[in-house]
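>>> generate a structure from the sequence data that follows.
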Amino acid sequence: MASKKYLLLAGAMSLLAASTGFAQVQPNYDALDSSKVPASRAAQQNNFVNHQYDYPAKPRSMWELGFHGGYHFIRGDMDAKPGFGGGLSLRKALGHTFSVRAEYTGSIDKGLDYQLRPANYAGGTLSWQPTAALNGGRIVPNYKTQTHQLSLDMIASLSNIMFYKSQPKVNWYVLAGYSLMLADVDVDAVGANGAGYDFSSVNFSGKRKDIKDQIKNILDGDYESNAPSQGNRAQIGRKSDNQLWRHAVDFGTGVAFKVSKRFNIGIEEKITMPFDDYLDGYNSGAYDASKDFFSYTSVRLNFNLGNPNKRVEPLWWINPLDYAYNELSSPRHMKLPTPVLPDADGDGVTDQFDREPNTPAGAPVDVHGVAKDTDGDGVPDFKDKQLITPTYCQPVDADGVGKCPDPECCKNMTQKPACASIVLPSVAFKGSSTKISSDNEAILSSVANTLRTSPECNVLVTGHAGAKGKKGGVDLSSRRVDAVIDYLADKQGIDRGRFIKQNTPGESSTVDLAPAN
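This next block holds a predicted model:
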């Protein structure tokens, strides 16, 4: 019977694992979302958000309500018939790994032996006495056990902390806990009117199935008698109709498959050990000293309860590494220092991308750190004295200055007269004055116009200190020369570098102008 149970379990797990519907929904939990954090942990969450604490607060999580049912049987002193168990559970996460579950399970189990056994090992012969009297002191043990079981289990999830995937779609777990059980064990000891069963017609040397079929034809299936119970410390109470309270420990394992954020389907195997050898109504004595226990293989339908705007899924469905990996891939909360990259020449292009790492300070460069050459004449802008040199004026000299050919239209034009042919007037002063009079301003304006048309010509400005260079004459002459040059430079914009000063004997009231070339 047990082999059929495990075959059925393996088939159900394979069917669930092969379904494509269990890989479509993933949890959505943001550690920065404070709306899912309870008030009792708000301070920790605020410290985390403000970079004052490294860990986020644990969020509120949904409860899981489960309904379960499946194959239930007693592993005892005789063959078990297929039994049934079912109930409901309520589970709450303590963290991403551990959770606690409260569960109720009700079950009905039956069993039938295939051989005659001593009646005294039934714990008393009062119920079995009529049948034992007809079969040489022997009986065929059988039972019907009805139980109500309350369990409190600690569950450890084994597959939600994953290093190479995002969120779990399948959750394996193990469990262990405490159970309080109410058991009612009855046996079919006698037939109608208290008459015993005569098994002399049964061929106990045949096949087991054939033997049981013959026995079933004899029994009436009423289970009219209370089964005996052991009297040791495991029996903590007795109620009417042979209902016994039993302490028990339980353990098991299971797997759940996610269907949606609200629903998952699970398969679980759970063993319950009440430390009692009369759960099947019979004690084999020295032949088998082991205690009876319950085996329960169930299919579980689990629903998540809670407002998704205020609670996340049960934490065993959330990979706690998911936030850390997402933060490493696309930081939203980490404080990242401003990168400092070397730039030896200070041109704004880091060394790793700079194709000209020794550009002079202040030189304009392109995106590759190469000095700009706007006119493409081969001389970088920071050296080029003629920033825009037309192509037809190239090649250029070392300063980036090109030599442009004369236009065809101007090659036959009359050349400007030489500087020696220019005639410049003199400027007369009255008394000891050094001020440029309005008459002299008109004269000097004319001189300035002439100099502008002949930019290649310099000017000799000559002052006169008197016939014999009398005392004070040189100083007065020098001041008058300076006044003339100042007017032409400051008022008329003629370059001072074009004037040459001298003082000679002569009429001290005049300053003479003449080409110096």
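>>> contacts and neighbour counts: CA atoms only from here.
OK.
>>> any idea which element the residue sitting nearest the centre point of the chain lies in?
Centroid-nearest residue in the chain: Asn326, 1.2 Å away (criterion: CA atoms, centre = their mean). In this structure, Asn326 sits in helix 321-329 according to DSSP states H and E.
>>> buried sites along that helix?
Leu321, Asp322, Tyr323 (16 or more other CA atoms under 10 Å).
>>> contacts for that helix, please.
Asp30, Ala31, Ile161, Met162, Phe163, Ser166, Gln167, His333, Met334 (CA atoms under 8 Å, 6 or more residues apart in numbering).
>>> now list the buried members of those.
Ala31, Ile161, Ser166, Gln167.
>>> could you dump the residues you listed to CSV with distance to Ala192 and secondary structure?
Output for the buried ones among the contacts of helix 321-329, formatted as CSV (distance: CA to CA, whole Å; DSSP: H, G, I helix; E, B strand; the rest coil):
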residue, distance to Ala192, secondary structure
Ala31, 70, coil
Ile161, 62, coil
Ser166, 66, coil
Gln167, 62, coil
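>>> so which of those is the closest to Val365?
Nearest to Val365 out of those is Ala31 (CA to CA; 46.0 Å).
>>> got a list of what the closest one touches?
Contact analysis of Ala31 by CA under 8 Å, 6+ apart lists Pro56, Tyr323.
>>> and for Leu158, the neighbour number?
16 (other CA atoms under 10 Å).
>>> quick check, it in contact with Pro168.
No: shown here, Leu158 and Pro168 do not form a contact pair, counting by CA atoms under 8 Å, at 10.5 Å.
>>> in contact with the closest residue to Glu356 other than its chain neighbours, which residues?
Spatial nearest neighbour of Glu356, chain neighbours left out: Val370 (5.2 Å); criterion: CA to CA, 6 or more residues apart in numbering. Listed by CA under 8 Å, 6+ apart, the contact set of Val370 reads Asp354, Arg355, Glu356, Thr359.
>>> show me what counts as buried in the helix or strand hosting Gly11.
Here Gly11, judged by DSSP H and E, is contained in helix 2-18. Across helix 2-18, burial judged by 16+ other CA under 10 Å covers Leu9, Leu16.
>>> which residues does that helix contact?
So helix 2-18 is contacted by Tyr71, Phe257, Ile267, Thr297 (CA under 8 Å, 6+ apart).
>>> what separation do you get for the last one and Val202?
Spelled out, it's Thr297. According to CA to CA, to the nearest Å, Thr297 stands 34 Å off from Val202.
>>> next, the structure of the following sequence, for comparison with the previous one:
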Amino acid sequence: MASKKYSFLAGLLCLFTSYGFAQTTTTTGSIGAYDPADSSVIPSRRMPQHTEFMNGTYNYPAKPKNMWEIGIKAGSFTVNGDVDGKFFSPGFGVHIRKAFGYLFSARLEYVYGIAKGLSWQGSSQTSYGQGGTGNPWQRLGYTGTVYNNYKSKVQDLSLEGLFSLNNIMFHQSRPKVNVYALVGVGASIYDVKVNALNGSTPYDFSGIPAGTYKTRKDVKDALKNLMDDSYETDAENAKTRRPNLFGKTLRPVGQLGGGIAFKLNNRVNLALEDRVSITKDDLYDGVQWTERGDFTRDFDTYNFLSLGLNFNIGSKSVEPLWWINPLDYAYQEIRKPRLMILPKPVLPDADGDGITDQFDQEQTPQGVPVDSHGVSLDTDGDGVPDARDKEKITPTYCQPVDADGVGKCPCPDSTCFAGYTKTGACEAALGTLPSVTFSGNGVSLNNDAKALLASVASRLRNSPECKIVVTGYCASSKSEQQRSWDRVNAVISYMVEKEGISQDRFFWNYGQEGGDCNTIDLRAAASDEQGQTTVPAPHPNLRRSK
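Okay, the predicted model is just below:
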């Protein structure tokens, strides 16, 4: 009987465990969600702690109000005693449960069960039994072999402590399956009846199979055919020697058990539980001594295997704490600080140029202008940093320069330019202009590109008669045409809006072939060169802003 019971229990555990783990990806709903900063779920007596926590003077958040649980259950109720019990006998229970922490909760539970049993081994011990009502078979005058049976109605009320075994989880947020163990104490009353009469006539057990070759099935089939289901006779009991309540024997009991609950949603869960009640009484099955005839006292226990539906009740409260992982808050703060008080970061900058040492490629003297990499600026590219350059814009035809950045031009007056076209003059004045590089499909300028354009703008200010051509490449598709236009536009817009250079000094030249798609080239325009200073977007619907 026990093996069948636990095989059934194992099967149910496998079924619901697979269900529970299949639900682990379910998103937690808003009901019962716990935010340590939410004062509405903090009871008034813990508000001082909550205030200190929010002010950063206390490390631990206040414990929130959490819901109560009420539950109903039904299942198989069996007595484990001297007589073989029937596994599928009905039992019912109700409880109310409250958490006192994330791991421990207490439960007040009432259980009512009806257990039945029938022994397939005959007994001739018609004289055993002491006190109380005595042996029923003896009272009814049986003298031969009898077959012990019983129908026991048991009620108990117990206070139980429950311990959640998987609430603290290091690799998952809230559990969808809760495994728990329980221990408790309580009291039970019971009343046992025996099926000893057919109407008012004792049974004649002489026709029941006997001898070496009898089988359990043969005996039980014969007994079922012989006996009715009346259970009319009081079994042996100790009412005169034990406390009683409502005319039934009253006994203290202890409980041990465990269960597994499966969250259906934040208000409802399904629980599979097995609870064993330990008694110091040998009459829960109506037989005080073992049927072996050795008159050894063997105290009975009873078992309640149940499937229950539990409901969380309460408003302005979080879920019962056994459904909350206490590491949630800590991990959230480590991953993405929200309430954590963080010190202001201090990044070292040894040379004080505004570029942190982590990214600074040159330790420069104080006050020296630098680019985004911390390298001294050299606007005219003559090899002398601006901080020491006494001629910051030296035309390329006057280079190389001396140690002070001063160039040596080949001619002191304008006669040197005789025979030169204006185009040559602008090329000489502006020098070789840098190219601007973009990454991926982006159309925004990085800090390096802005530094290059700043040097170009400086040259244009010193040569107000010169214009430049801004060239972009690639036009094999609409998206490439638009991306080329966007990048040319990004360069010209920066020069106009940030550097203050007039729009009419830039000629548009996008979607050309023979160049790198990610590069925008700049060159001095010839004196007689014509170009467009404004060009509409070829495919506005594909235009990118960054």
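>>> ok so, going back, which bit of structure 2 covers the helix or strand that comes right after the helix holding Asn326 of structure 1?
Using DSSP H and E, the helix or strand that directly follows helix 321-329 of structure 1 along the chain is strand 426-428. Alignment of strand 426-428 of structure 1 against structure 2: no match, by TM-score structural alignment.
>>> and strand 426-428 of structure 1, how far out from the chain middle?
Chain-centre distance of strand 426-428 of structure 1: 92 Å, with CA atoms, centre = their mean, to the nearest Å.
>>> surely Asp429 of structure 2 touches Cys398?
Slight slip there: residue 429 of structure 2 is Ala, not Asp. No: counting by CA under 8 Å, Cys398 is not a contact partner of Ala429 of structure 2; they are 9.7 Å apart.
>>> and Val461 of structure 1, which helix or strand is it part of?
strand 459-464.
>>> next, the buried residues of the next helix or strand after that strand.
Counting by DSSP H and E, the next helix or strand C-terminal to strand 459-464 of structure 1 is helix 473-486. Using 16+ other CA under 10 Å as the test for burial, helix 473-486 of structure 1 gives Gly473, Val474, Leu476, Ser477, Ser478, Arg479, Arg480, Val481, Asp482, Val484, Ile485.
>>> how about helix 473-486 of structure 1, aligned to which bit of structure 2?
Using TM-score structural alignment, helix 473-486 of structure 1 pairs with nothing in structure 2.
>>> could you do stretch 324-343 of structure 1 as well?
Going by TM-score structural alignment: stretch 324-343 of structure 1 matches residues 330-349.
>>> distance between the ends of the matching stretch?
End-to-end distance of stretch 330-349 of structure 2 (CA to CA): 33 Å.
>>> what does stretch 405-425 of structure 2 give?
End-to-end distance for stretch 405-425 of structure 2: 21 Å, by CA to CA.
>>> what comes up buried for that stretch?
Neighbour counts over stretch 405-425 of structure 2 (16+ other CA under 10 Å) mark Gly405, Val406, Gly407, Cys409, Lys422, Thr423, Gly424, Ala425 as buried.
>>> do stretch 357-373 of structure 1 as well
In stretch 357-373 of structure 1, counting by 16+ other CA under 10 Å, buried: Pro357, Asn358, Thr359, Ala363, Pro364, Val365, Gly369, Val370, Ala371, Lys372, Asp373.
>>> now the strands for the stretch 1-150 of structure 1?
Assigned by DSSP state E, counting those that start in this stretch, the strands in the stretch 1-150 of structure 1 fall at 63-75, 83-93, 98-112, 117-118, 138-139, 142-157.
>>> quick one: which of these is nearest Gln214 of structure 1?
strand 98-112 (11.8 Å).
>>> what's the angle between that closest one and strand 142-157?
Per axes from the mean of the first three to the mean of the last three CA atoms, to 10 degrees, the angle that strand 98-112 of structure 1 makes with strand 142-157 is 160 degrees.
>>> what's the average distance of strand 98-112 of structure 1 to structure 2?
By mean CA distance after the TM-score superposition for structure 1, the fitted strand 98-112 of structure 1 averages 0.9 Å away from its aligned residues in structure 2.
>>> just list what that strand packs against, helices and strands only.
Identification of packing neighbours for strand 98-112 of structure 1 by 3 or more CA pairs under 8 Å, 6 or more residues apart in numbering; DSSP states H and E yields strand 63-75, strand 83-93, strand 142-157.
>>> tabulate those strands (TSV), appending distance to Ser445 of structure 1.
Formatted as TSV, these follow (distance: least, CA to CA, whole Å):
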stretch	distance to Ser445 of structure 1
strand 63-75	103
strand 83-93	102
strand 142-157	104
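>>> which of those strands sits closest to Asn304 of structure 1?
Among these, strand 63-75 comes nearest to Asn304 of structure 1, with 4.5 Å by CA to CA.
>>> which stretch of structure 2 is that closest one matched to in the alignment?
Using TM-score structural alignment, strand 63-75 of structure 1 pairs with 68-80 in structure 2.
>>> what about that stretch, how far off from structure 1?
For stretch 68-80 of structure 2, the mean deviation from structure 1 after alignment is 0.9 Å (mean CA distance after the TM-score superposition for structure 1).
>>> how far away from the center of its chain is that stretch?
31 Å.
>>> other residues contacting that stretch?
Residues from elsewhere that reach stretch 68-80 of structure 2 (CA under 8 Å, 6+ apart): 85-99, 113-116, 284-285, 300-314, 320.
>>> and the buried residues of helix 473-486 of structure 1, which two are furthest apart?
Gly473 and Ile485 (18.5 Å).
>>> can you tell me the closest non-neighbouring residue to the residue mapped onto Asp380 of structure 2 from structure 1?
Alignment note (TM-score structural alignment): Asp380 of structure 2 maps to Asp375 of structure 1. Computed as CA to CA, 6+ apart, the closest residue to Asp375 of structure 1 that is not its neighbour in sequence is Ile388, at 5.2 Å.
>>> how close does the one you found get to Pro380 of structure 1?
11 Å.
>>> quick one: the residue nearest to the centre of structure 1 from Leu315 of structure 1, how far?
18 Å.
>>> repeat that for Leu90 of structure 1.
Relative to Leu315 of structure 1, and taking CA to CA, Leu90 of structure 1 is found at 15 Å.
>>> state the span of structure 2 onto which the lengthiest strand in structure 1 is aligned.
Scanning structure 1 for the longest strand, with DSSP state E as the assignment, gives strand 170-187. Strand 170-187 of structure 1 corresponds to residues 177-194 in structure 2, going by TM-score structural alignment.
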